[in-house]
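[1] coords below, sequence missing:
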C-alpha cells in the first residue's frame, strides 16, 4: 500500500486495455494540457514517493520520475525497460547486471548513471515506510558495483529467477544520487517536470523534453485531487477534467450513450482483487475453522453482480489471476452458509462481534464490504461496517495492521511476488500471517533452476493459502476509467492502470 496502499500500488504490472470508445480516427496532435482526477488524501498528500499514501501520490511520482522498468507480460523478458535498456542475469542467478540507457538526463541537465540507480535502490532498502525494503531484500546492495557510468552489477543474496520482475516493479523510481528530499526543485527524469503542488488540491507539470525515448506529446499535465467517485466523474462530464480514474461500475453506467465520453476497461491479468483480511493475531481469526467459515459465508456471485454491476469475475481467495503461476486447478470455493454456521459453532465463535473496516479506496470496495457484512450476519456473526473517508483507510499503517477485519485491494501482480511483498516473513500487511513452510515453498517458486519445479512449488503454496489463508477474495474487477473520447494513448504509459501519461495525446 510505504502505507498499505503504496505497497499494493507499487507491486504491479502493465495492463492490456480495451475500450468501449469506438472512435475510428487514430491521428494525434501534439500539445494541450491533460487534466486528470484521482483519489487524493487531502493534507496528507506528499511529494515524498516513499511516504505517500494515496493513488494521487503514486501517479504524481509516475509522472515525475523515470523507472528502471515496468512488468510487461508481453515483453520478451517479461518487463518493459525504462531508464535501463536491459538487465542481464548470470546463468546461476547470482548476479544481475543493469545497463543504463545512454544519454538519459535529469531535468538539471546531468546524465543518469549507474550510481543513480544504486542510490535509488538503496533508498528502497533503507526506507522506513511500509515495506518498500521488501522490493530489494533479495539483493546484496552493499556489494553492488558500478563498473562504469552505465553498468551496475548487482549480486543476489540468494539466486532468484525473477530478479528482472522485482527490479521492475512499480517502486523502481530513479532519483538523483544524493537527493535527501523530494521537492519541486529536485532534479527528476520522468516524462513531466513538476511546477506546482498543493496538498488536497492537485499538481501541475510540464513536458520534460529530455525524457528518454521521446518527449510526451502533451504540453502539460494537471493532476486533480478528488476523493469522491461521483465528483471525479462529474468533473469529466462537466468539462473540468479529461480523465477520471477507477470509478464505481454503477456510476459508469450513467454515461452509456454519451458520445463525448469513453470508458476504458482493463482485462486479465490487469484485474484488481477486492479482498478482506482476517487478522490472525486477533482471536477468533487464529482458528482456521473461523477463517474457513467466513469464506464460505460469502456469496461471491451476488458481490460480482451487485458491487461491480457484473463487470468482473468471481474470486477464489487467491491473488495473481491471469499470470502463469496462478493455481487455476484449485476448485472454486462454494457459497455454503450452512457449513459456515456449523464451523462457527465448532469453533465456539457463533455470535461473536466484529467490525469490517473499509473505505472508497477502489471502485466497488465499500459496496463489496457492505455485502460481506450482510452475508456474515446471515450466518450468525454480529458484523458491522466501519467506513473511513476516502483516502484514509491506509493513512495510518500502524493502525491498519492492527485491525481485526480489514478491506483492501490488490494490484495485478504474479502470485509469488505478491506473496513476497505482502506476506513473507510475517510481513505486517499479512495481518498476522506467518507461515515459514509457505515462505519456503514460495522461495522455491522464485529460486529453483527448473521452471517446472518453480511452478509446482507455487501451486503447492497456493493450495495452503486457499485452505488456511486469511484473505477472502470474492471478486476480481477491472479498472474502469472514464475520459473524453478524443484522449488516446493513456494505456501505453500505464502501470496496472496507474498512468504516467507519457504517451497520451488528444486526437
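    In hand now; what should we look at? Since we're looking at a predicted model, the values are computed, not measured. Residues are numbered from 1 along each chain as shown.
[2] rest of the way, CA atoms for contacts and neighbours
    Fine.
[3] Just give the nearest non-adjacent residue to residue 106, would you?
    Computed as CA to CA, 6 or more residues apart in numbering, the closest residue to residue 106 that is not its neighbour in sequence is residue 189, at 4.6 Å.
[4] Determine the three-state secondary structure at the one you found.
    Three-state assignment for residue 189 (DSSP: H, G, I helix; E, B strand; the rest coil): coil.
[5] what sits against it?
    Going by CA atoms under 8 Å, 6 or more residues apart in numbering, residue 189 touches 64-66, 104-107, 174-175, 208, 210-212.
[6] try this one next to it:
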C-alpha cells in the first residue's frame, strides 16, 4: 500500500539514462552569449494523412514492456499512451474526458460514479464496456503487480460495481472531491476484461495505434487504428526507437533517421542544429519542470523552520538558472507544480544573505554540517548541487555534496540520513505532488496545518473550498516549507520543421504522439 520509487520518478519526469551527458558545456561557468530561443512545440500546422512518423525516445533497454503497468522508462510511457487509453487525460493541468465522460462524486466524497463513452472499440473489434473498467482497476492495483497503481491508496477496487455497460460505481478509501482529476493524475491504462499477456500479438488496446512489431530497448512499429473513438490518427505508422544516450537521440534527427527527439539536454540545445530543416522546440511555460532541493525536516538543522527559511533566502536563483539551465527557464518560487491547476504563482524570494545568516544564528545552526544527496538522474542535478553548496557556504553552512550512482540514489535509508536531496517535479496536479512527498518521511513536511489543508483540498467536492485549501497548502510551504525550487526548466526537443501534432498530456517529457505526423 506504499508509493513506489517508480511513481516519484514519473512525477519528476526523470529521464533515466541521461547520466554523463556533459550536462554543462565548459563546466559550471554561466554562458556569456545569448541563449538561442526555441520555438513553441504547439505549431499551428496540421499533419497530413499518411506516411510514417519516426520518433526517438529515452529507452529502458530489455526492461521495456508493452504491459501498461510494467515498464518505467520514458519510452514505455510514450508508447503505451497511444496503444491504450485512460479514463481521463491530463490537459493543461486539468482532467479531460477520454474513455470516461464524467466522474460524479457522492456528496461526502466517499464514492463516485463513472459514465463511460459509447461506441468505443478494442483493436480486435470487440466493444469496450464497464466490465473492462472494473477489471482494469482491480488488475492495476493488485499487490501482485511489480508497481501497483497508486489508486490503491484512494480507491477500494475490491468494491467496484458494474451498474450497466456504461456505468461503474467506485467506492473511495478516503474522501475524493475531484475523482476525474485524481484518475487523470494517477493514470491507469484500461485493458480488456481478462487480459494478462502483453506480447506484441496480445497487446490489445483502444488507443489510436496498434502493435505491429516490438523489440524491447530497440524499436516499436505501430500501425494506425482507424476505428479509434477520437478519430483516426494522421500517420499510417509510428516508428519509435529507444536510445539511452541523448547525443545519439539528437544525431538520429540530424542524420535523417528520425523526425523528432524529445527531452534533450540544455547544452545540446544551445549548440543548435546547424540545419535549416530542423529546429529546437520547447513545450511552453506551463509545461516547465521545477528544479530544486528537498530539505529533510526530520533532521537537524532543517527540523527548525528558521534554518529552512535561511536556505531559501541564501539561494541565488538566477545564477543557478543561468549556469545549470543555460538560460532555458526562469527562477522558481519554492513551490512545485507550476502550470498545474491551483498553483500559487507568487514571486520568487529575493536573495538576502544577511537575513539568512541571522536566521541560522537564531536556530543555532551556524557552521552546521549538511549533506545534500544527488545523482545525474536529470541532466544538471550534480552541477546544481555543487553550486547550491557554494551558495550555502556563503551564509555559514558547511555543505558536502554527496554524489552517488543512479541505482543507489533513491535508497530510502540513505535519504533518511541525508539533510537534503536534489529533486525535480513537472507540471502535475498538486494532489500528486503533496501526496507522494508525504509518503516519504525524509521528503515530507511534518506540519499539522499542512496535513489538514491537504486533506480538505483532496476531499472537498466544492471547487471553491478546494481552491482555498490548495492556497493554504502552498501558504504553509512558502512560510515554513522544506522545498527549495530554484528554477523552472524548459522541456526541449529537436524536430524537423514539418513535424506537427505533438501534444502534451501530463508531463511534456512524455509527449502524446497519437495525433503526430508530418505537415
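    Looks like it arrived, so ask away. What you see is a predicted model, and the numbers here were worked out from it, not measured in a lab.
[7] Quick TM-score on the pair, please.
    Remark: TM-score between the superposed chains equals 0.84 [TM-score structural alignment, normalised by the length of structure 1]; 491 aligned residues with a CA RMSD of 3.4 Å.
[8] Aligned to the residue nearest to residue 106 of structure 1, what sits in structure 2?
    Using TM-score structural alignment, the equivalent of residue 189 of structure 1 in structure 2 is residue 206.
[9] Look up the closest residue to residue 476 of structure 1, ignoring the ones flanking it.
    Using CA to CA, 6+ apart, the closest residue to residue 476 of structure 1 is residue 273 (4.5 Å).
[10] so that neighbour sits in a helix?
    No - using three-state DSSP, the assignment for residue 273 of structure 1 is strand, not a helix.
[11] Can you find the partner of it in structure 2?
    Using TM-score structural alignment as the criterion, the counterpart of residue 273 of structure 1 in structure 2 is residue 290.
[12] Next one: the counterpart of residue 130 of structure 2 in structure 1 from residue 418 of structure 1, what distance?
    Matched to structure 1 by TM-score structural alignment, residue 130 of structure 2 sits across from residue 114. As defined by CA to CA, to the nearest Å, residue 114 of structure 1 lies at a distance of 28 Å from residue 418 of structure 1.
[13] Equivalent analysis for residue 91 of structure 1, please.
    25 Å.
[14] Ok, residue 406 of structure 1 next?
    18 Å.
[15] Run a quick neighbour tally on residue 337 of structure 2.
    Other residues within reach of residue 337 of structure 2, judged by other CA atoms under 10 Å, total 29.
[16] give the contact list for the closest residue in space to it that isn't next to it in sequence.
    Using CA to CA, 6+ apart and skipping residues adjacent in sequence, the residue nearest residue 337 of structure 2 is residue 427, 5.0 Å away. Residues near residue 427 of structure 2 by CA under 8 Å, 6+ apart: 93, 286-290, 336-340, 506-507.
[17] Counterpart of residue 427 of structure 2 over in structure 1?
    By TM-score structural alignment, residue 427 of structure 2 lines up with residue 412.
[18] my read: the residue nearest to residue 476 of structure 1 touches residue 411, true?
    Yes - counting by CA atoms under 8 Å, residue 411 is a contact partner of residue 273 of structure 1 at 7.1 Å.
[19] Tell me which of the two has more neighbours.
    Taking other CA under 10 Å, residue 273 of structure 1 and residue 411 do not tie; residue 273 has more neighbours (30 against 26).
[20] So which other helices or strands are in contact with the helix or strand containing residue 57 of structure 2?
    Taking DSSP states H and E as the criterion, residue 57 of structure 2 maps to strand 52-58. In terms of contacts (3 or more CA pairs under 8 Å, 6 or more residues apart in numbering; DSSP states H and E), strand 52-58 of structure 2 is packed against helix 74-83, strand 237-243, helix 246-254, strand 260-262, strand 517-518.
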